[in-house]
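K.L.:
structure here, sequence nowhere to be found:
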């Protein structure tokens, strides 16, 4: 097996192409390990969390919402980006759960961390399980550009959505597959 050093690319030049509220996009010129050069388009992201929120009735809370990039309605677990409001990542979990579901969790546990689309982005997401859910006393304002409908799926319904392909969001699939391991 080759060592990791034999795969390392050296960034020769990096030019910013876009700076937005959520992402920064650059174009890199890289030197490949064999000396040739190539270009890479890279999307930088602050990081994100996803939440498998399970009710006392063992239902998964899912958000039904429009997603412009795919021009379709999607079913997704609550999630959001880490930002300057959060001193620790658990703050992001609590904030997003509050904003999107109007709930708070008595118990939160990190499950796994993963890159969402490693071929072009550095976005790193951590999946959490939130249980012992109760209504929040002080609800935070929801993002004014999001229309979210909360849906509650029991395990059979989630399995049906997974098997039919209607559950096609990666973080939601990851959450479901983890939930499936808890069913034994």
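P.N.:
On my side now, so go ahead. All figures in this text were calculated on a predicted structure; none of them were measured in a lab.
K.L.:
CA only for contacts and neighbour counts going forward, please
P.N.:
Will do.
K.L.:
ok now the helix or strand hosting residue 62, how far from the chain's centre?
P.N.:
In the assignment (DSSP states H and E), residue 62 maps to strand 60-67. Relative to the centre of its chain, strand 60-67 is centred 13 Å away, using CA atoms, centre = their mean, to the nearest Å.
K.L.:
which residues does that strand contact?
P.N.:
The contact list for strand 60-67 (CA atoms under 8 Å, 6 or more residues apart in numbering) reads 52-55, 72-78, 146-155, 158.
K.L.:
report the buried residues of that strand.
P.N.:
Across strand 60-67, burial judged by 16 or more other CA atoms under 10 Å covers 60, 61, 62, 63, 64, 65.
K.L.:
and stretch 146-155, by the same measure?
P.N.:
Residues 148, 150, 152, 153, 155 are the ones in stretch 146-155 that count as buried (16+ other CA under 10 Å).
K.L.:
in three-state terms, label the second one for me.
P.N.:
Pointing back at residue 150 there. strand (DSSP: H, G, I helix; E, B strand; the rest coil).
K.L.:
gap between it and residue 76?
P.N.:
Distance from residue 150 to residue 76, counting by CA to CA, to the nearest Å: 10 Å.
K.L.:
what ranges do the helices span in the protein?
P.N.:
Here the chain has its helices, by DSSP state H, at 89-101, 155-164, 170-181.
K.L.:
can you pull the contacts of residue 128?
P.N.:
49, 50, 51, 52, 93, 108, 109, 110, 111, 112 are the contacts of residue 128 under CA under 8 Å, 6+ apart.
K.L.:
so who does the fifth one touch?
P.N.:
Contact analysis of residue 93 by CA under 8 Å, 6+ apart lists 49, 50, 51, 79, 128.
K.L.:
name the nearest residue to the fourth one, sequence neighbours excluded.
P.N.:
Distance criterion CA to CA, 6 or more residues apart in numbering; nearest residue to residue 79, sequence neighbours excluded, is residue 50 at 4.1 Å.
K.L.:
hang on, the earlier thing: now for the contacts of residue 93, which pair is the farthest apart?
P.N.:
Within these, 79 and 128 form the most distant pair, 9.7 Å apart (CA to CA).
K.L.:
ok, and here's another one to check against it:
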């Protein structure tokens, strides 16, 4: 029997929700439980968190180095090397504007050229959190005063590292945040395919997970 042909592309779908309740709410997320009718007619409970979503930036200088920030993350009890990144928690703020804001606040930098590098769901089995990673070039010091970091951001350490070296750190397990792994691997591939930088999507490309 021949199986039907399917386009290999994520598509919208919503199975019937028979009951829904909020189990807990926090500052940036809420924990839900839904009773869902499965494709075979059975019913199952699914618990998941809803989340604003986030943006991140892989910043490249003229020497092929990328910017990385060391920041404390309490849930995993580690100092992690990350990209400039932040929440989509400002009403009406487009993803690119959020990325520009985070780059200014966390590194006091601005960029002349922006592209969309990769979009992904952080943990689709347990959360609706979605992240868009931009890649930025044409880097210069930001206009205006240095942003006053507070809380865990007060301890941020900023470093530049060759992209190829960060790829090695990801592949040997020394650096492992989801945004960093996705970004450096995607960019390493993107820069070697036909068109390189110009083959990447424009900075205002549609984002079905977080329409804007």
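P.N.:
Looks like it arrived, so ask away. Note that this is a predicted model, so its numbers are computed, not measured.
K.L.:
just to revisit the earlier point, give me the common contacts of residue 79 and residue 128 of structure 1.
P.N.:
Contacts common to residue 79 of structure 1 and residue 128, judged by CA under 8 Å, 6+ apart, are 49, 50, 51, 93.
K.L.:
closest to residue 29 of structure 1 among those?
P.N.:
residue 49 (30.6 Å).
K.L.:
what's near enough to touch that closest one?
P.N.:
79, 80, 81, 82, 89, 92, 93, 125, 126, 127, 128.
K.L.:
which one of those residues sits in the busiest neighbourhood?
P.N.:
When neighbours are taken as other CA atoms under 10 Å, the top entry among the contacts of residue 49 of structure 1 is residue 93 (28 neighbours).
K.L.:
just checking, residue 56 of structure 2 touches residue 86?
P.N.:
Yes - taking contacts as CA atoms under 8 Å, residue 56 of structure 2 lies within contact range of residue 86: 6.6 Å.
K.L.:
so which residue of structure 1 lies furthest out from the middle?
P.N.:
Here structure 1 reaches farthest from its C-alpha mean at residue 35, the gap being 35.8 Å by CA atoms, centre = their mean.
K.L.:
please say which position in structure 2 that one maps to.
P.N.:
Alignment note (TM-score structural alignment): residue 35 of structure 1 maps to residue 41 of structure 2.
K.L.:
likewise residue 12 of structure 1?
P.N.:
Checking TM-score structural alignment: residue 12 of structure 1 goes with residue 18.
K.L.:
ok so, going back, can you list the contacts of residue 49 of structure 1 in JSON lines and add distance to residue 176 of structure 1?
P.N.:
Shown next, in JSON lines, are these (distance: CA to CA, whole Å):
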{"residue": "79", "distance to residue 176 of structure 1": "14"}
{"residue": "80", "distance to residue 176 of structure 1": "18"}
{"residue": "81", "distance to residue 176 of structure 1": "20"}
{"residue": "82", "distance to residue 176 of structure 1": "22"}
{"residue": "89", "distance to residue 176 of structure 1": "22"}
{"residue": "92", "distance to residue 176 of structure 1": "21"}
{"residue": "93", "distance to residue 176 of structure 1": "18"}
{"residue": "125", "distance to residue 176 of structure 1": "15"}
{"residue": "126", "distance to residue 176 of structure 1": "14"}
{"residue": "127", "distance to residue 176 of structure 1": "11"}
{"residue": "128", "distance to residue 176 of structure 1": "12"}
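K.L.:
which of the residues you listed does structure 2 keep?
P.N.:
Mapped onto structure 2 and checked by both residues aligned by TM-score structural alignment, their matches' CA atoms under 8 Å, the contacts of residue 49 of structure 1 keep the contacts 79, 80, 81, 82, 89, 92, 93, 125, 126, 127, 128.
K.L.:
quick check: the third one touching residue 21?
P.N.:
By that I understand residue 81 of structure 1. No - in this structure, residue 81 of structure 1 is not within contact of residue 21 by CA under 8 Å, at 10.8 Å.
K.L.:
how about the aligned partner of residue 154 of structure 1 in structure 2: what's its closest non-neighbour residue?
P.N.:
Using TM-score structural alignment, the partner of residue 154 of structure 1 in structure 2 is residue 162. Nearest residue to residue 162 of structure 2, sequence neighbours excluded (CA to CA, 6+ apart): residue 65, at 3.9 Å.
K.L.:
for residue 52 of structure 1, which non-adjacent residue is closest in space?
P.N.:
Closest residue in space to residue 52 of structure 1, ignoring its immediate chain neighbours: residue 129 at 4.7 Å, by CA to CA, 6+ apart.
K.L.:
typed the wrong thing, it's residue 133 of structure 1
P.N.:
Closest residue to residue 133 of structure 1 apart from its sequence neighbours, by CA to CA, 6+ apart: residue 105 at 4.5 Å.
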